[in-house]
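K.L.:
I would like the atomic coordinates for the input below:
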Amino acid sequence: MKEKQKKILIVDDEENMRHMLQTMLKRYGYAVSTASDGARGLAEIDRNSFDFILCDVKMPQMNGMEFLKAAGDRLLSSTVIMMSAYGSIDIAIEAMKLGAYDFISKPFKNEEIRLTIKKAEERERLKRENLELKKRIRRIGGDLTFGNMVGKSTAMQGVFSMALKVARFDSTVLITGESGTGKELVAQGIHRQSERQSSPMVPVNCASIPESLIESELFGHVKGAFTGADKDKKGLFEIAEGGTLFLDEIGDIPVSLQPKLLRVLQESEVRPVGGNKSTTVNVRVIAATSKDLESEIANGNFREDLFYRLNVVPIELPPLRNRVDDIPLLCRFFITRLNDSLGSGIKNISAAAMAILMKHNWPGNVRELENAIERAMVLADSATLEPHNFSLGSSGSEDPDSQVDYDEGFSLKVARAKLEDRLIRKALAATDGNRTHAANMLEISHPSLLSKMKLYGIE
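P.N.:
Here you go, the predicted model:
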């Protein structure tokens, strides 16, 4: 690949000097601009960015030192070399303090100015390589964070590594894991590390949108498409143009809509409800689910071809009970963040309290841990969180399966109903009966929670 042409700005009040330097540097392959004083030099750096700036010290109107002071942070991406026929150690030192890289005395030979610029180029190359080496060392050594996630366990380091790799490409990603493991945080991290980071990331929870509306939400509709469609409306695919669309709980998308979603993924085109022509979209899709999609395929609830289209790069998030080494790190992270939002001054967690947290099964995963920390911080009467500040329920150190009664046989439907009943009651207890917060913890819609509460006779 052809190397990008370097750009140089010459700031000098002597026309002959400007002409000589411009002719010489163009011959060496540089793109050259000129300015006759510091003020015109400032105007040039406002219009364009330059790799190098050659600036005379003594000039009318605005001299070289005044130019350096006035330019300030605008010179951060440029290497400045000062020139003067009145050179002295003091002037050179002052110029360096103001951000200049080097100082050269006039008159100088052509080869002298060329070598000075070559030395500056080598310095810039070494700086770039050093930064890249630091990034590589950090990744090889294992960064403890990715986006808003933290983790030092082998499992989470694997997740971070995979997410960093896939962020550079536009491949579709399918993130799986139990409720509360942080699937949306991984999606956010991938988006922020990608070239699409300056465009929007649009999240949508497929389980929270009524079946009758989800097609219109995703693909948009035209005026008159159905009762109440009084104007054209863009869908979320178009709203996410140039960015990322995060389809959370993709396993809950209606079977009837799955062929249309598959077509969008294949053709990169959307057709609004009631429309007769398609619109091309440039969107990266990241999907997530807490369901076992292969089981959903076997039960006829999910299309196999859609699964393979989504599952280009799979990322599986481990439950918190399988990475207990991360619990102390997560606790520190949450305490630091919550101290700011709550205005509290919690310093640490006692060893006895930490032992309880390490033994708990965390069926709600990281989200449950965060809620437990916040609740404990609100109840704490000292700077240290103690065991009595935590209320984790009787299921703390038991196997979650032991709480399901299997006396009624091997019916998955019955077992699932019992598990849903238990988790709903636990979420309501943890939120003091706040059904909106409980629905968020359970990752279901508020109407769905009310329906299940009625089904299981929960008051």
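K.L.:
CA atoms for contacts and neighbours, from now on please.
P.N.:
Noted.
K.L.:
strands of the stretch 151-300 of the chain, start to end?
P.N.:
All strands of the stretch 151-300 of the chain, identified by DSSP state E, counting those that start in this stretch, fall at 173-176, 201-205, 220-221, 233-234, 244-248, 269-270, 279-280, 284-289.
K.L.:
where is the longest helix in the protein?
P.N.:
When the chain is parsed with DSSP state H, its longest helix is helix 110-141.
K.L.:
returning to that earlier point: same list, the strands of the stretch 151-300 of the chain, but as JSON lines with distance to Pro319 and mean neighbour count please.
P.N.:
Shown next, in JSON lines, are these (distance: least, C-alpha to C-alpha, whole Å; neighbours: other C-alpha atoms under 10 Å):
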{"stretch": "strand 173-176", "distance to Pro319": "11", "mean neighbour count": "24"}
{"stretch": "strand 201-205", "distance to Pro319": "21", "mean neighbour count": "20"}
{"stretch": "strand 220-221", "distance to Pro319": "36", "mean neighbour count": "23"}
{"stretch": "strand 233-234", "distance to Pro319": "37", "mean neighbour count": "16"}
{"stretch": "strand 244-248", "distance to Pro319": "18", "mean neighbour count": "26"}
{"stretch": "strand 269-270", "distance to Pro319": "36", "mean neighbour count": "22"}
{"stretch": "strand 279-280", "distance to Pro319": "38", "mean neighbour count": "12"}
{"stretch": "strand 284-289", "distance to Pro319": "14", "mean neighbour count": "24"}
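K.L.:
Glu386 and Trp362, how far apart?
P.N.:
With distances taken as C-alpha to C-alpha, to the nearest Å, Glu386 is found 18 Å from Trp362.
K.L.:
just to revisit the earlier point, okay, the strands of the stretch 151-300 of the chain in a markdown table with distance to Leu213 next?
P.N.:
Listed next are the strands of the stretch 151-300 of the chain as a markdown table, based on distance: least, C-alpha to C-alpha, whole Å:
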| stretch | distance to Leu213 |
| --- | --- |
| strand 173-176 | 24 |
| strand 201-205 | 13 |
| strand 220-221 | 10 |
| strand 233-234 | 12 |
| strand 244-248 | 15 |
| strand 269-270 | 16 |
| strand 279-280 | 20 |
| strand 284-289 | 19 |
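K.L.:
let's compare: structure for the following, please.
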Amino acid sequence: MEFDMENPLSRDAAKEKRSFSAPPCSGYPALSVPGERQSNESSGGFYLGIVNIAGESKPLEKALDSIRVFGQYDAPVLITGETGTGKELAARGLHYCGSRSGHPFVAVNCATLTTDLFASEVFGHKKGAFTDARQDKKGLLAVAERGTLFLDEIDSLSLTSQAALLRLLQESEYRPVGSEKTYLCDVRLIASANCDLQEKIAAGLFRRDLFYRLHILTVHMPALRDRKDDIPVLVRHFLRQFAEQYELGEKIAPAELIDHLTSLSWPGNVRELENTIHRLYLLSGSGRIEIQHMPATDIHAEPFVPSPITTDMEPDAENGADEFPLTRQCGIGAGDYNFSRDKRLLVERFEKEYLTRILDEANGNVTRAAMMCGKDRRALGKMIKKYNIRRGLFME
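P.N.:
You can find the predicted model right below:
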């Protein structure tokens, strides 16, 4: 086995460095000191360092305590939680709380990488390794040297890529595509998953041995529906953020709007709330954001379940229930019927809401969204363009 002379770390030195325990976090400029939960009078709640994880609820406090403690060690960390809960922010918090904070933090979304692309992006490649390899390329491991590599949505990796990652975790060494040399790396690995990896293991889609390697330390980022006490804090935080970004002055959220936001289910979690406040801030002309500027499509509503079909097709006389809610919501009826027009209205409503939901779950990634729904990527892209849906609103 050959180790490149450009990478002077010996195996013993690398192991010694990996076992180093960092001192407590200190001295980082921003809203607070990394690793310390500090109150913020202008919004209430507490924050974690410059990554701006804000809130005051017990579930979030538990997560922040874990980040503060785990950040001091070089062991791998697995971050779990639904999409939009702030897993990358948690990963950055772990990085800035440790001894590697002065070195690169590199994040990669595994959902966008095929097996071949994963090897090239993470390990790098040599010139001529494949058709388009016109020059040597440094991999993300080399870019993140002495720092942190964050593998987001690790559950999306193929089994082949998982095997390559397992070797990296076991030996702290890798070989670029097309190279005969093996390189040592000094990088802390943090991974995230927004699904139950145990279920993936049972289905044969995730390696059990890789799970054990990653499952040394775990941070769970709670869903927003489990920390609704944080919504007022987050709203004020985002309003300050957008006031600084656009320089349009500070705006406040009236109590009735806060109550409405707290009543919603937020399937897209904090990211969805941030996008909503972003919209409200830009559309509200006065010094306060208003409820009338909420998105017209209520993606928080429960999925429509049609009532059992009856023979008389009349409303339920006993409770006055409407058996045709979908058509009435689209303005169909009241003596004005046109099958072609009404069908188009219903299809457009369905397509727009469907695209909004799937893009939110795919973090705005069209390729992943197409794979999730079994549709051609180009065709899905045309539909997204047709309804003028901005993918950027769903990206972390």
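K.L.:
and the TM-score between these chains?
P.N.:
The TM-score (TM-score structural alignment, normalised by the length of structure 2) is 0.70; 303 aligned residues with a C-alpha RMSD of 3.1 Å.
K.L.:
give me the more crowded residue out of Glu386 and Trp362 of structure 1.
P.N.:
Trp362 (23 against 20; other C-alpha atoms under 10 Å).
K.L.:
now the aligned residue in structure 2 for the more buried one. Nearest residue, chain neighbours left out?
P.N.:
Counting by TM-score structural alignment, Trp362 of structure 1 corresponds to Trp266 in structure 2. Closest residue to Trp266 of structure 2 apart from its sequence neighbours, by C-alpha to C-alpha, 6 or more residues apart in numbering: His300 at 6.2 Å.
K.L.:
quick check: that neighbour is in a helix.
P.N.:
No. Counting by DSSP: H, G, I helix; E, B strand; the rest coil, His300 of structure 2 is not part of a helix but coil.
K.L.:
how many other residues sit next to it?
P.N.:
For His300 of structure 2, using other C-alpha under 10 Å, the count is 13.
K.L.:
who touches it in this structure?
P.N.:
Leu264, Ser265, Trp266, Pro267 (C-alpha atoms under 8 Å, 6 or more residues apart in numbering).
K.L.:
quick one: residues contacting the last one.
P.N.:
Taking C-alpha under 8 Å, 6+ apart, we find Pro267 of structure 2 in contact with His300.
K.L.:
looks like Thr79 of structure 1 contacts Phe52 (just checking).
P.N.:
Yes. Between Thr79 of structure 1 and Phe52 there is a contact under C-alpha atoms under 8 Å: 4.7 Å.
K.L.:
before we move on, the earlier item: so which of the strands of the stretch 151-300 of structure 1 comes closest to Asn348 of structure 1?
P.N.:
Distances from Asn348 of structure 1 to each of those were compared using C-alpha to C-alpha; the minimum, 32.2 Å, belongs to strand 173-176.
K.L.:
okay, and that closest one goes to which residues in structure 2?
P.N.:
With TM-score structural alignment as the criterion, strand 173-176 of structure 1 aligns to 77-80.
K.L.:
off-centre distance for that stretch?
P.N.:
13 Å (C-alpha atoms, centre = their mean, to the nearest Å).
K.L.:
try stretch 220-235 of structure 1
P.N.:
On C-alpha atoms, centre = their mean, the centre of stretch 220-235 of structure 1 falls 33 Å from that of its chain.
K.L.:
the longest helix of structure 1: what's the following helix or strand?
P.N.:
strand 145-146 (DSSP states H and E).
K.L.:
pull up the aligned stretch in structure 2 for the helix or strand just after that next one.
P.N.:
Of the helices and strands lying after strand 145-146 of structure 1 in sequence (DSSP H and E), the nearest is strand 149-150. The aligned range for strand 149-150 of structure 1 in structure 2 is 53-54, by TM-score structural alignment.
K.L.:
then stretch 296-316 of structure 1?
P.N.:
So stretch 296-316 of structure 1 sits over residues 200-220 in structure 2, by TM-score structural alignment.
K.L.:
contacts for the matching stretch, please.
P.N.:
63, 66-67, 70, 75-81, 155, 158-159, 162-163, 165-166, 169, 191, 197.
K.L.:
now it: buried residues?
P.N.:
Going by neighbour count (16 or more other C-alpha atoms under 10 Å), the buried part of stretch 200-220 of structure 2 is Leu205, Phe206, Arg207, Leu210, Phe211, Arg213, Leu214, His215, Leu217, Thr218, Val219, His220.
K.L.:
which residues does Ile444 of structure 1 contact?
P.N.:
So Ile444 of structure 1 contacts Ala207, Ser208 (C-alpha under 8 Å, 6+ apart).
K.L.:
roughly how far does it sit from Thr436 of structure 1?
P.N.:
10 Å.
K.L.:
which residues touch Asn322 of structure 1?
P.N.:
Counting by C-alpha under 8 Å, 6+ apart, Asn322 of structure 1 has no contacts.
K.L.:
distance of it relative to Lys413 of structure 1?
P.N.:
Counting by C-alpha to C-alpha - Asn322 of structure 1 and Lys413 of structure 1 are separated by 26 Å.
K.L.:
next one: Asp381 of structure 1
P.N.:
45 Å.
K.L.:
so which of those two has more stuff around it?
P.N.:
Asp381 (12 against 9).
K.L.:
host element of the more buried one?
P.N.:
Applying DSSP H and E, one finds Asp381 of structure 1 in no helix or strand.
K.L.:
over in structure 2, tell me which residue corresponds to it.
P.N.:
In structure 2, Asp381 of structure 1 lands on Gly285 (TM-score structural alignment).
K.L.:
kindly reformat the contacts of His300 of structure 2 as JSON lines containing secondary structure and distance to Ala370 of structure 2.
P.N.:
Shown next, in JSON lines, are these (DSSP: H, G, I helix; E, B strand; the rest coil; distance: C-alpha to C-alpha, whole Å):
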{"residue": "Leu264", "secondary structure": "coil", "distance to Ala370 of structure 2": "27"}
{"residue": "Ser265", "secondary structure": "coil", "distance to Ala370 of structure 2": "25"}
{"residue": "Trp266", "secondary structure": "coil", "distance to Ala370 of structure 2": "23"}
{"residue": "Pro267", "secondary structure": "coil", "distance to Ala370 of structure 2": "20"}
